[in-house]
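Novice: The sequence and its predicted three-dimensional model are supplied below.
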Amino acid sequence: MAGEVMDNRGRGEARSSLPSVHPEGRKYALICLGLSLISALLAWETLAWPLAFLSLCILAFFRDPERVVPRGDALILSPADGTVTQISEVEPPLELRGEEGGLGHEPVTRISIYLSIFDVHINRSPCAGTVGTMSYVPGKFVNAELDKSSEENERQHIIIMRSDGVAVGMTQIAGLVARRIVPFVKPGDIVAAGQRVGLIRFGSRVDLYLPQGTSPQVLMGQRVIAGETVLGRLGETVELEGLQQ
């Protein structure tokens, strides 16, 4: 019917709905809920209610909402929900350089996104392509907002090779509370832009490395959404200017 409001999948009238919960978090929520029920049966109400509340918090943390991914071969999308805390020119990490199929040794723009415990922690591919190098590095758990967390914390580096041969790099970094990085993909997998590629448990940071000749399309302090917010357009070097308000 002409003029009918459709959802982003063309399935009738658009409406809001609760996001699903990723399976990685369901087991923790069920454990807390089970302990809450046992505590209630034993009349330990001072323990039962906090455990019940904790189970709800876990479900909220592992929520996995659907995203509307913008189309465009030149778009580089945000890999994470959160706040842009750093935009800087840096040499790529050793694990992302690569002799072939890497970012090389020349400085590139790094956009750092900090995820608080209230943000969605499912990470998504910044572009379509093939998963190249994946390098896990064990490390510390210092505050993910600090610049040194890129070199000292537990982290996982991922290269996405576009069909045109351009490499886009991202790094999942565990934070002060985070204790595990969970990948959903492996080298050789073909991914779509905005596809889920992993998660980080309980507070973290994700760094995105733009290809050379590409300027950031976001500002410091800006909130971004994984799979939806455009961080850069390949080959576009127009710098944004603005004030945080």
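Specialist: Sure, I can see it.
Novice: okay, CA-based contacts and neighbour counts for the rest of this
Specialist: Noted.
Novice: residue boundaries of the helices in this protein?
Specialist: Using DSSP state H, the helices of the chain run over 23-41, 45-61, 94-97, 149-152.
Novice: right, and those helices - which one's nearest residue 195?
Specialist: Residue 195 lies closest, by Cα to Cα, to one member of the helices of the chain: helix 23-41, at 16.4 Å.
Novice: Okay, buried residues for that closest one please.
Specialist: 25-26, 28-30, 32-37, 39-40 (16 or more other Cα atoms under 10 Å).
Novice: what sits against the residue lying closest to residue 213 once chain neighbours are set aside?
Specialist: Excluding the flanking residues, the one nearest residue 213 by Cα to Cα, 6 or more residues apart in numbering is residue 235, at 5.1 Å. By Cα atoms under 8 Å, 6 or more residues apart in numbering, the contact set of residue 235 is 74, 212-215.
Novice: can you redo the residues you listed as a markdown table with neighbour count?
Specialist: Listed next are the contacts of residue 235 as a markdown table, based on neighbours: other Cα atoms under 10 Å:
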| residue | neighbour count |
| --- | --- |
| 74 | 12 |
| 212 | 19 |
| 213 | 12 |
| 214 | 20 |
| 215 | 21 |
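Novice: gap between residue 162 and residue 128?
Specialist: Distance from residue 162 to residue 128, counting by Cα to Cα, to the nearest Å: 6 Å.
Novice: let's bring in a second one:
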Amino acid sequence: MKFHKEGYSTLAICVLFIFVANALIHFYFSENSYLIWAVYILSFLLFITIVQFFRSPIRKLTADDLAIVSPADGKVVVIEETEETEYFHDKRIQISIFMSPINVHSNRSPIKGVVRFFKYHPGKYLMAWNPKSSTLNERTTIVVENERGIPILFRQIAGALARRIVWYVEEGKEVKQGEEFGFIKFGSRVDVFLPLGTEIQVKLGDKVTGGVSTIAQLNI
């Protein structure tokens, strides 16, 4: 387990806030031991919350060209046939994974391949489970084509709490299956769009682990 690089600035601000808050409490309320201990406890809980949110577990994956691994930790909230209107402009199977604030928020590539398309969209911050969040919220769209020529689209979507999407990919670059491609701070969702006929291996409500859980299997 390690601390994610995206959390350094947040942790620094948290530590500074805790230091200033405790210093002020000791200066103005030095005789109120109940208040001092209450602030100690709240400070500890705040610190632990930030540390657990930006934790970055080390995971090992056995690569499989036909497997689609989960791009995020969280719960499967959507499995449906839908029209993908940004890149494919045809019908696809959509799987959506909701990440709560207690989940690991690094995002991992569901397949190995070359990035054929990338676009960042500024937008709103609707609740991540709102169907309109896929098209109205701040988001990125990434398409990776594997060695068999099969493109898979996945989309980072900011939620109501998320105010920053981070990505580490660019068009023309190769990504490995399970490799980290981005991060979303404080609550979010990832959508995956798969070819019709793909064998889905999860069901609604399933808990999945990014870079580890197989959510679907390509049929070739």
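Specialist: Received, thanks. Keep in mind that what you see is a predicted model, and the values were worked out from it rather than measured.
Novice: Report the TM-score for the pair.
Specialist: Here the TM-score for the pair of chains, by TM-score structural alignment, normalised by the length of the second structure, is 0.90; 210 aligned residues with a Cα RMSD of 1.6 Å.
Novice: Filter the contacts of residue 235 of the first structure by whether they're kept in the second structure.
Specialist: On the basis of both residues aligned by TM-score structural alignment, their matches' Cα atoms under 8 Å, what survives of those in the second structure is 74, 213-215.
Novice: from those residues, which is closest to residue 226 of the first structure?
Specialist: Using Cα to Cα, residue 74 comes nearest to residue 226 of the first structure of those, at 16.6 Å.
Novice: Check whether that closest one really touches residue 233, as I assumed.
Specialist: Yes - contact criterion Cα atoms under 8 Å: residue 74 of the first structure and residue 233 qualify, at 5.2 Å.
Novice: Name the nearest residue to the aligned partner of residue 192 of the second structure in the first structure, ignoring sequence neighbours.
Specialist: In the first structure, the residue equivalent to residue 192 of the second structure is residue 208, according to TM-score structural alignment. Closest residue to residue 208 of the first structure apart from its sequence neighbours, by Cα to Cα, 6+ apart: residue 170 at 4.4 Å.
Novice: What does that neighbour correspond to in the second structure?
Specialist: Under TM-score structural alignment, residue 170 of the first structure pairs with residue 154 in the second structure.
Novice: Please apply the same query to residue 50 of the first structure.
Specialist: Residue 50 of the first structure maps onto residue 42 in the second structure, with residues paired by TM-score structural alignment.
Novice: So what does residue 205 of the second structure match up with in the first structure?
Specialist: So, by TM-score structural alignment, residue 205 of the second structure is matched to residue 221.
Novice: Identify the residues contacting the closest residue to that match other than its chain neighbours.
Specialist: The shortest distance from residue 221 of the first structure to any non-neighbouring residue, by Cα to Cα, 6+ apart, is to residue 84 (5.1 Å). Counting by Cα under 8 Å, 6+ apart, residue 84 of the first structure makes contact with 111-114, 218-224.
Novice: try it again with 7 Å
Specialist: Residue 84 of the first structure is in contact with 111-114, 220-223, counting by Cα atoms under 7 Å, 6 or more residues apart in numbering.
Novice: you'd agree residue 90 of the first structure is up against residue 107?
Specialist: Yes - using Cα atoms under 7 Å, residue 90 of the first structure is in contact with residue 107, at 5.0 Å.
Novice: which residues in the first structure does stretch 93-109 of the second structure align to?
Specialist: Taking TM-score structural alignment, stretch 93-109 of the second structure hits residues 109-125 over in the first structure.
Novice: What sits closest to residue 75 of the second structure if chain neighbours are left out?
Specialist: Closest residue to residue 75 of the second structure apart from its sequence neighbours, by Cα to Cα, 6+ apart: residue 207 at 4.5 Å.
Novice: Thought residue 74 was touching the one you found, still the case?
Specialist: Yes - taking Cα under 7 Å as the definition, residue 207 of the second structure is a contact partner of residue 74 at 5.6 Å.
Novice: So for those two, which sits in the more crowded spot?
Specialist: Set residue 207 of the second structure next to residue 74 and count neighbours by other Cα atoms under 10 Å: residue 74 wins out with 26 against 15.
Novice: which ones are touching residue 165 of the second structure?
Specialist: Taking Cα under 7 Å, 6+ apart as the criterion, residue 165 of the second structure is in contact with 158, 183-185.
Novice: For residue 94 of the first structure, grab the count of nearby residues.
Specialist: Residue 94 of the first structure: 12 surrounding residues under other Cα under 10 Å.
Novice: measure it to residue 51 of the first structure for me?
Specialist: According to Cα to Cα, residue 94 of the first structure stands 43 Å off from residue 51 of the first structure.
Novice: counterpart of residue 73 of the first structure in the second structure?
Specialist: With TM-score structural alignment defining the correspondence, residue 73 of the first structure maps onto residue 65 in the second structure.
Novice: burial count for its match?
Specialist: Neighbourhood size, residue 65 of the second structure [other Cα under 10 Å]: 14.
Novice: and residue 136 of the first structure, how many neighbours does it have?
Specialist: Using other Cα under 10 Å: residue 136 of the first structure sits among 15 other residues.
Novice: what does residue 137 of the first structure give?
Specialist: Other residues within reach of residue 137 of the first structure, judged by other Cα under 10 Å, total 15.
Novice: counterpart of it in the second structure?
Specialist: Under TM-score structural alignment, residue 137 of the first structure pairs with residue 121 in the second structure.
Novice: Show the contacting residues for that match.
Specialist: Applying Cα under 7 Å, 6+ apart to residue 121 of the second structure gives the contacts 138-140.
Novice: swap in residue 150 of the first structure?
Specialist: The contact partners of residue 150 of the first structure, taken as Cα under 7 Å, 6+ apart, are residue 173.
Novice: Aligned to it, what sits in the second structure?
Specialist: Per TM-score structural alignment, residue 150 of the first structure is aligned with residue 134.
Novice: any idea how far residue 205 of the second structure is from its match?
Specialist: 19 Å.
Novice: cool, residue 1 of the second structure as well?
Specialist: Noted for residue 1 of the second structure: a distance of 26 Å to residue 205 of the second structure, by Cα to Cα.
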